[in-house]
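Trainee: Quick one: sequence plus predicted model below, questions after.
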Amino acid sequence: MRTWAFFLGGLIIWAAHFFALYAIASLFLTSPIARWLTLAATLVCAAAASGLLIVARQKSAGSDTDNWLAQLSTLFAGGALIAVLWQGLPALII
């Protein structure tokens, strides 16, 4: 189970951020509190994705299967970091 959580961690972080932004937008619409909550959610999820990216990059030593999983986890965490920043950007620049 831990391997799956590590493997899909980036996608889980991105999905949590995605749903959090939708909840914030639904509850607070365009109020200033929505911008601050969006900033907070984006920073928390970006930090989590960055941490997972660092751990996955360092874990690439080992057997071929472990190396492949670590490299794929690195790809997913990097993609999640880009997606989180991309989703949080419009609420912060308008």
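Mentor: Yep, it's here.

Trainee: drop to CA atoms for contacts and neighbour counts, all remaining ones
Mentor: Fine.

Trainee: check contacts around the residue sitting furthest away from the middle of the chain.
Mentor: Note on the chain: the largest C-alpha distance from the chain mean falls to residue 63, namely 26.7 Å (C-alpha atoms, centre = their mean). Contact partners of residue 63, counting by C-alpha atoms under 8 Å, 6 or more residues apart in numbering, are absent.

Trainee: put this beside the first:
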Amino acid sequence: MTRWLAMTAGLLIWAAHFLGLYLLASAADVWSSTEAAAGRWIGLGFSLLCLALIAVVAVVMARRPLPDGPGLWERRVALTGALVAAVGVTWQTTPLAF
């Protein structure tokens, strides 16, 4: 189970980012305007935190010693998932900047 968690950690962070931005946007819509600067800065900070976590996951997986067997495949899956997650987080954050 921990092997699957390690391989999908980046994608799970991306999913949490999607949910978090959705909740932040919904809260900003209820409490203030969606165009308010404070909500955008909070969303941007949350996105940067998620990108940092994805980078940590990628570094940990890249430095992990390879076990016997399918270790190289697991590393490739984890690093590819982290790359896809970083692109996804960046893409979802883009509307906050404009």
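Mentor: Yep, that arrived. Since this is a predicted model, take the numbers as computed values, not measurements.

Trainee: before we move on, back to that, so the corresponding residue of structure 2 for the residue farthest from the centre of structure 1, which of the three states?
Mentor: Matched by TM-score structural alignment, residue 63 of structure 1 corresponds to residue 68 in structure 2. Of the three states, residue 68 of structure 2 takes coil according to DSSP: H, G, I helix; E, B strand; the rest coil.

Trainee: Residue 22 of structure 2 versus residue 68 of structure 2, what's the distance?
Mentor: Using C-alpha to C-alpha, to the nearest Å, residue 68 of structure 2 is found at 41 Å from residue 22 of structure 2.

Trainee: Would you map the helices across structure 2?
Mentor: Applying DSSP state H to structure 2 gives helices spanning 2-31, 37-63, 71-97.

Trainee: Could you take those helices and lay them out as CSV, with extra columns for mean neighbour count?
Mentor: Shown next, in CSV, are these (neighbours: other C-alpha atoms under 10 Å):
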stretch, mean neighbour count
helix 2-31, 17
helix 37-63, 17
helix 71-97, 17
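
Trainee: So the nearest residue to residue 11 of structure 2 once chain neighbours are set aside versus residue 72 of structure 2, what's the distance?
Mentor: Spatial nearest neighbour of residue 11 of structure 2, excluding adjacent residues (C-alpha to C-alpha, 6 or more residues apart in numbering): residue 85 at 5.4 Å. To residue 72 of structure 2, residue 85 of structure 2 is 20 Å away according to C-alpha to C-alpha.
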